[in-house]
Every structure is written in structure tokens, then in C-alpha cells.
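[1] need coordinates for the following:
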Amino acid sequence: MNVLDYYRALEQASERMLQAAESDDWDRVVELEGACAVLIERLREVGTTAQLSPTERAEKHRIMLAILKHDARIRALAEPWLDLWDATPPGSRSTLLH
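    Next up, the predicted model:
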């Protein structure tokens, strides 16, 4: 796998995270977040030595923007739940998890 393949895989995973968030499947979001973390770690390893052409840099830029848009949408969908979590006293939060 080359560095752009990892970026593409990360974009696909972030898109699946967004789809899960839009379906209110937060367990799946968390699961996919773990997959993204693995891809990001791998990117850190291979990305430091990768030399990208101008075309490849443009593709990387497009992918990064897509990932940021996915992340922003996921955060917007999660915000009401996070606000509810913050407003719930710590001893009562377990009721929100079921």
C-alpha cells in the first residue's frame, strides 16, 4: 500500500463513520473511529518518507478536505448528545447509555 492508498482508506472509513452517525449508530461510529486510528498510525509511519507528485499532493488535499467535512458533520450530529451528557449529573449518566 502506498501513502495515497492509506489516505483513500481513511476517507472511506470517515465516510462510513458519517453514514453511521446519520443512522444514529454510535456504536458503529466508535468502531470505525478505532479503524481510523489504526490507519492514521500507519500513515505516520509511511508518510514521513513518501514523496508525492503535484497530482498526488492535490489528491491528498482533496481527501483531507473530505475527511474534515465528514468530521465536522459527525461532530454536529453528536453535539446534541454531548450536550445532554454534560447536562446529566454524573451519577445518572448510565441511563443514557442504554
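[2] rest of the way, CA atoms for contacts and neighbours
    Fine.
[3] how close does residue 29 sit to residue 79?
    Taking Cα to Cα, to the nearest Å as the measure, residue 29 falls 14 Å from residue 79.
[4] and these two? Which one has more around it.
    residue 29 (22 against 12; other Cα atoms under 10 Å).
[5] report the buried residues of the helix or strand in which the more buried one is found.
    Using DSSP states H and E, residue 29 sits within helix 26-47. Neighbour counts using 16 or more other Cα atoms under 10 Å place 28, 29, 32, 33, 36, 39, 40, 43, 47 of helix 26-47 among the buried residues.
[6] here's the other one to compare against:
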Amino acid sequence: MNSELLNYYEAIEQASADMLTAARTGNWDEVVKLEGACVLLISQLKAAANHSQLAAGESQLKTRIMQRILLNDAEIRHLAEPWLEDLDTVLKGKSRLVH
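    Just a heads-up that it's a prediction; the model follows:
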């Protein structure tokens, strides 16, 4: 019972788990690279969903996968907050120099 759509959801989940691993080690370049892969997978999922749908029992599995993706995303955002604040501080400093 592993449909094409479910394969996309699982691939997106794996990419989000890999993003979380990279974020935990502070490898933000890898996070950005994997985010690009996620965008591509989501685009492919949307296209596939136009001509296919999940089988009856797959909806619950999809829901569990989506919950794990959301948890990964929340932790990535939490880990990124200090980095984004540092970037904001640097950018504010540079804007003062330009004006």
C-alpha cells in the first residue's frame, strides 16, 4: 500500500529530518540546500496529486507523516532564531553605514 503520493510525503519527511539534523549541527548551508529539495518535492507532490489520490488506509499515515514534518519544522525554526537575530543585528548595523 505504498502509493506514489505517499512516497512523496515520505521523501519530504526524510528531507525535513535531514534539515533538522543539519540545523542541530549549525550547518545552515545544508539546511538551505535541503529546503530547496523540499520545495521541489512539494511541487512534484502537487502535480502528482492532480491525477492520483491516497488509498483509503493511507490518509492516517499521511497525517502522522505531516505531524512529524511539522514537529521537525518547529524545532528547526527554534534552532534558527538565534542565528536570525544575529543576522538581523548585522544587517541593521550595515544599514546605518549605508545611510
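[7] and the TM-score between these chains?
    Taking TM-score structural alignment, normalised by the length of the first structure as the basis, the two superposed chains have a TM-score of 0.86; 92 aligned residues with a Cα RMSD of 1.6 Å.
[8] for the buried residues of helix 26-47 of the first structure, work out which two are farthest apart.
    28 and 47 (27.4 Å; Cα to Cα).
[9] just how off-centre is stretch 79-90 of the first structure within its chain?
    Relative to its chain's centre, stretch 79-90 of the first structure lies at 21 Å (Cα atoms, centre = their mean, to the nearest Å).
[10] one more: stretch 19-28 of the first structure?
    Distance of stretch 19-28 of the first structure from the chain centroid (Cα atoms, centre = their mean) equals 12 Å.
[11] returning to what we had before: the helix holding residue 29 of the first structure vs the second structure, average distance?
    Helix 26-47 of the first structure: mean distance to aligned residues in the second structure after superposition is 0.5 Å, counting by mean Cα distance after the TM-score superposition for the first structure.
[12] so that helix matches what in the second structure?
    The counterpart of helix 26-47 of the first structure in the second structure, using TM-score structural alignment, spans residues 28-49.
[13] what does stretch 60-74 of the first structure give?
    With TM-score structural alignment as the criterion, stretch 60-74 of the first structure aligns to 62-76.
[14] the matching stretch against the first structure, how far on average?
    Looks like 0.4 Å for stretch 62-76 of the second structure (mean Cα distance after the TM-score superposition for the first structure).
[15] how far does stretch 54-61 of the first structure sit from the chain's center?
    Worked out by Cα atoms, centre = their mean, stretch 54-61 of the first structure lies 20 Å from the chain centre.
[16] tell me where the first structure has helices.
    3-22, 26-47, 54-87 (DSSP state H).
[17] report all helices and strands that the first one contacts.
    Taking 3 or more Cα pairs under 8 Å, 6 or more residues apart in numbering; DSSP states H and E as the contact definition, the neighbouring helices and strands of helix 3-22 of the first structure are helix 26-47, helix 54-87.
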